[in-house]
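Peer 1: this one's structure only:
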């Protein structure tokens, strides 16, 4: 039970910008769920159409599905109804906001943990939203800098050129 996990959670319509347009609603949804079902946020980044995070659950549970279901539900309920709904989603009383599934990976080693933390923080650069990690506002990278864990110039030097950030490369 417990454990540390990496997640990728996507909007249904990947070209939308709901997550950053409604960042306060997303933050509030996460806060509310954490009060009911605790978890530790190790790293988190929110992009316009998806998010990545590394979360650690308390030792007495491994029930991350209920946490994601509630985060998605609270966020969706707070949005104005503008999305197109398929017949299946209407039948199931679902909003057309989120992809039903998400990517989950159990983190088992320190190296795996470190790579996924790096991947989370580097993601806005990878997708071309910014040139420097520190320029993306919706990331725990800023907490890592404030706490002295990472320098503000992280990834701004030649030492990281060609480095893989959490991707499947052991070399």
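Peer 2: Thanks, I have it. Computed from a predicted model, the values in this text were never measured in an experiment.

Peer 1: going forward, measure contacts between C-alpha atoms and count neighbours the same way
Peer 2: Fine.

Peer 1: How are the helices of the protein distributed by residue range?
Peer 2: 18-21, 23-36, 64-78, 87-91, 110-126, 141-146 (DSSP state H).

Peer 1: want to throw those into TSV with mean neighbour count and distance to residue 58?
Peer 2: Formatted as TSV, these follow (neighbours: other C-alpha atoms under 10 Å; distance: least, C-alpha to C-alpha, whole Å):
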stretch	mean neighbour count	distance to residue 58
helix 18-21	18	26
helix 23-36	15	11
helix 64-78	16	10
helix 87-91	10	33
helix 110-126	20	17
helix 141-146	17	21
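
Peer 1: Second structure follows, compare the two:
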């Protein structure tokens, strides 16, 4: 198999997806809870997710650009280090969360959505999408009211105004 190409094995009758990621390329990811259950609803669950994400940065280095945690899914915008593949990073993250999760349950959907960021405009669109997501889902009236995203860090950099 060519470098940068990851094949995800699937059960018989299911499609086999091919994903291509160039080393170090920025990617937008969506990970969804099993059957869209609101398993990440609690503050403790959200903190657990962020802790697992921090730990995975040590195991599978990546640059963390942005995130948002909602009750049943999360979005990430990141750039893996050259030696790190996105499937390995996502798989490691899912396992790290499960290792910390109280009680045995099926936490994640098997698949995840990915989109390779093509240019600065695409990056900006996905950054806005991430930060607006809690408003889109009716969790808050304005994005700044949702504490479980990277919006505050981007505001501190001057990328977003206080009215956003």
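Peer 2: That came through fine. Source: prediction; values computed, not measured.

Peer 1: TM-score them against each other, please.
Peer 2: The TM-score (TM-score structural alignment, normalised by the length of structure 2) is 0.81; 141 aligned residues with a C-alpha RMSD of 1.4 Å.

Peer 1: Which among the helices of structure 1 is found nearest to residue 48 of structure 1?
Peer 2: Among these, the nearest to residue 48 of structure 1 by C-alpha to C-alpha is helix 18-21 (4.9 Å).

Peer 1: Kindly reformat the helices of structure 1 as CSV containing distance to residue 11 of structure 1.
Peer 2: Formatted as CSV, these follow (distance: least, C-alpha to C-alpha, whole Å):
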stretch, distance to residue 11 of structure 1
helix 18-21, 8
helix 23-36, 13
helix 64-78, 10
helix 87-91, 14
helix 110-126, 16
helix 141-146, 22
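
Peer 1: Quick one: closest of these to residue 8 of structure 1.
Peer 2: Using C-alpha to C-alpha, those put helix 110-126 closest to residue 8 of structure 1, at 9.4 Å.

Peer 1: on that earlier part again, who wins for proximity to residue 100 of structure 1 among the helices of structure 1?
Peer 2: So among these, helix 64-78 is nearest, using C-alpha to C-alpha, at 9.3 Å.

Peer 1: can you tell me the mean distance of that closest one from structure 2 after alignment?
Peer 2: For helix 64-78 of structure 1, the mean deviation from structure 2 after alignment is 1.1 Å (mean C-alpha distance after the TM-score superposition for structure 1).

Peer 1: any idea of the angle that helix forms with helix 23-36?
Peer 2: 140 degrees (axes from the mean of the first three to the mean of the last three C-alpha atoms, to 10 degrees).

Peer 1: Which residue, other than its chain neighbours, is closest to the most centrally placed residue in structure 1?
Peer 2: What sits nearest the mean C-alpha location of structure 1, by C-alpha atoms, centre = their mean, is residue 52, with 2.5 Å. The shortest distance from residue 52 of structure 1 to any residue other than its chain neighbours is 4.6 Å, reached at residue 8 (C-alpha to C-alpha, 6 or more residues apart in numbering).
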